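Novice: A structural model of the following input is requested.
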Amino acid sequence: MAVILGIDIGGSGIKGAPVDTATGKLTAERHRIATPEGARPDDVKGVVAELVRHFGHKGAVGVTFPGIVQHGVTLSAANVDKGWIGLDADKLFTDATGQNVTLINDADAAGLAEAKFGAGAGVAGTVLVLTFGTGIGSALIYDGVLVPNTELGHLWLRDKHAETWASDRARERDDLNWKQWAARASKYLQHLELLFSPDLFIIGGGISKKAEKWQSALVLERSKLVPAALLNDAGIVGAAMIAEHRTGSKQKK
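Specialist: Alright, predicted model coming up:
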């Protein structure tokens, strides 16, 4: 079977696991290391290299990044160190690990994984995957094809910046209960519904583990909404998928 190492860089932790890209299943228990304070490039590359060593992995590696990624270059840094802006992060991680690394936006990775192996599997038309955590990530999928780097968490709703108002971090910061948070998230989702008319919303990120607390309180006009099925493994799985796709790697276990 094809096994690719996927690594997911998050605001509080960097986690990885080898993935069977034919099934979307992890082939070993995921390993997590705390994200270095400030998430500076040199510090993060050290953690990525440590994860590669932990699994003794040789071959293609997929890595997610919480910002815009074009051709391996990171172009934004909303929730990490500004040193990432304009950085060839593919090369940074490839040099640090000695393996062929492919970088992808974290929400895009989660979207690919959910569309193929999770809650979006077999769904035709437009699927919009949103990850609520430190910010709000987005992945727009049409008939299984990703439109990359949508960054819909940075939309403005009148005077409200979406991710600083409706993210999970905003819920914690403003001490909102789940019903109060859902009222904010509903306004955001209704705006996206107006813009994109998705057939399905998939809600991921850390809150996906607590769907029973918020799902019934979210209000949409016409789109269907479900929680993510892969939970916190989606980024890891999607990172492995894009690494295999872009390198044509067929690593065998």
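Novice: C-alpha from now on. contacts and neighbour counts both.
Specialist: Fine.
Novice: how about stretch 175-189: buried residues?
Specialist: Residues 178, 181-189 are the ones in stretch 175-189 that count as buried (16 or more other CA atoms under 10 Å).
Novice: element containing the closest residue to G144 other than its chain neighbours?
Specialist: Residue nearest to G144 in three dimensions, not counting chain neighbours: A115, with 6.2 Å by CA to CA, 6 or more residues apart in numbering. A115 is part of helix 106-117 when elements are defined by DSSP states H and E.
Novice: Now the second one, please; I'll put the structures next to each other:
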Amino acid sequence: MASDLTRAVGIDIGGTGIKGGVVDLEAGELVTDRIKVPTPAGAEPPAVLEAVKKVLETLEVADSDIPLGVAFPAIVKNGKTLSAANVSEKWIGFEAEKFFEDGLGRDIHFANDADVAGVAEVRYGAAKGVEGLVLLTTLGTGIGSAMIYNGVLIPNSELGHLARPGKDKDAEYYAAYSAMEREELSWAKWAKRLQWYYSHLEFLFSPDLFVVGGGVSKHPEEFLPLLKLNTPIVPAVHRNNSGIIGAAALSLGAMPQLAQATAAD
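Specialist: Model (predicted):
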């Protein structure tokens, strides 16, 4: 596949699955099938790298010079992963960007998975042109978050790990989509947990818009109407593809450059 400045590959590494696709950067849409493989048990670095290679091979871009962005479920600073909520603890303090670049034999752009989903929604989706503070949350294995103020991303917010007063477990354990599956909750019972979570975010940050992404965003009609908030709350336009699209978009430049371009649209 020929490389140009209008297409890039996005890889979205999650706690249960690793997804990828080739993205049209002008339209913000996948131009290939979305390829998904299971996240290896234990999610240690060598096994995750091999799974990413499998996705790239399936997309037929393993030997291409097409730009590549990788999204990962951890705090990411200067290419290093500083946390590991749903992957091996071996990622903590790990030079992840260099590890992937050496293993794949190419330059990449590496960032937090929820942050890149936020970039996708700012550039192409529900947060485009929205003034003020947008909080994007991804509801899946955990809860990821992206904070966007006047089109500019504030990285590594990690709002899924807010403490719950008097409880040992954080907001993510209580209200992620995985909690609904683990405890076999109905949509209505799960929505009560989300009501607490989004009301708490609303009190802390007074946002202008909530955007909900992650796998469960395919079913917004099941839970969003059950929430009573003062802040508008909408599903991510790109649903569970936001991570792929945002990672691809960031492959051509750093976050501030993209944010400035987005704010100028």
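Novice: before we move on, back to that, which of the buried residues of stretch 175-189 of structure 1 fall within helices?
Specialist: Residues of the buried residues of stretch 175-189 of structure 1 located in helices (DSSP state H): 178, 181-189.
Novice: re the thing from before, what's the mean distance for the very next helix or strand once past the helix holding A115 of structure 1 versus structure 2?
Specialist: Sequence-wise, the next helix or strand downstream of helix 106-117 of structure 1 (DSSP H and E) is strand 126-132. Averaged over the aligned pairs, strand 126-132 of structure 1 sits 0.5 Å from structure 2 after superposition, using mean CA distance after the TM-score superposition for structure 1.
Novice: now strand 126-132 of structure 1: which residue numbers in structure 2?
Specialist: Per TM-score structural alignment, the counterpart of strand 126-132 of structure 1 in structure 2 is residues 133-139.
Novice: who touches the equivalent of the residue nearest to G144 of structure 1 over in structure 2 in this structure?
Specialist: Aligning on TM-score structural alignment places A115 of structure 1 opposite V122 in structure 2. Counting by CA atoms under 8 Å, 6 or more residues apart in numbering, V122 of structure 2 touches 128-129, 151, 262.
Novice: if we go to 10 Å?
Specialist: By CA atoms under 10 Å, 6 or more residues apart in numbering, the residues touching V122 of structure 2 are 116, 128-130, 134, 136, 148, 150-153, 246, 258-259, 262-263.
Novice: which one of the residues you listed sits closest to L25 of structure 2?
Specialist: Distance to L25 of structure 2 across the contacts of V122 of structure 2 (CA to CA) is lowest for G246, with 9.4 Å.
Novice: count of residues packed around the aligned residue in structure 1 for that closest one?
Specialist: Here G246 of structure 2 is matched to G238 in structure 1, going by TM-score structural alignment. Burial measure for G238 of structure 1: 34 neighbouring residues, criterion other CA atoms under 10 Å.
Novice: Quick check: the gap between A217 of structure 1 and E244 of structure 1.
Specialist: Plainly put, A217 of structure 1 is 38 Å away from E244 of structure 1 if you go by CA to CA, to the nearest Å.
Novice: How about L128 of structure 1?
Specialist: With CA to CA as the criterion, L128 of structure 1 and E244 of structure 1 are 23 Å apart.
Novice: now the helices for the stretch 51-200 of structure 2?
Specialist: 96-104, 113-124, 171-175, 177-182, 187-205 (DSSP state H, counting those that start in this stretch).
Novice: Including distance to G17 of structure 2, could those helices go into CSV?
Specialist: Supplementary listing: those in CSV, determined by distance: least, CA to CA, whole Å:
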stretch, distance to G17 of structure 2
helix 96-104, 17
helix 113-124, 12
helix 171-175, 18
helix 177-182, 13
helix 187-205, 23
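Novice: you'd agree V44 of structure 1 is up against I14?
Specialist: Yes. V44 of structure 1 lies in contact with I14 (CA atoms under 10 Å); the separation is 8.5 Å.
Novice: for the buried residues of stretch 175-189 of structure 1, which one is nearest M1 of structure 1?
Specialist: For those, the minimum distance to M1 of structure 1 (CA to CA) is 38.7 Å, reached by L189.
Novice: Please say which position in structure 2 that closest one maps to.
Specialist: Counting by TM-score structural alignment, L189 of structure 1 corresponds to Y198 in structure 2.
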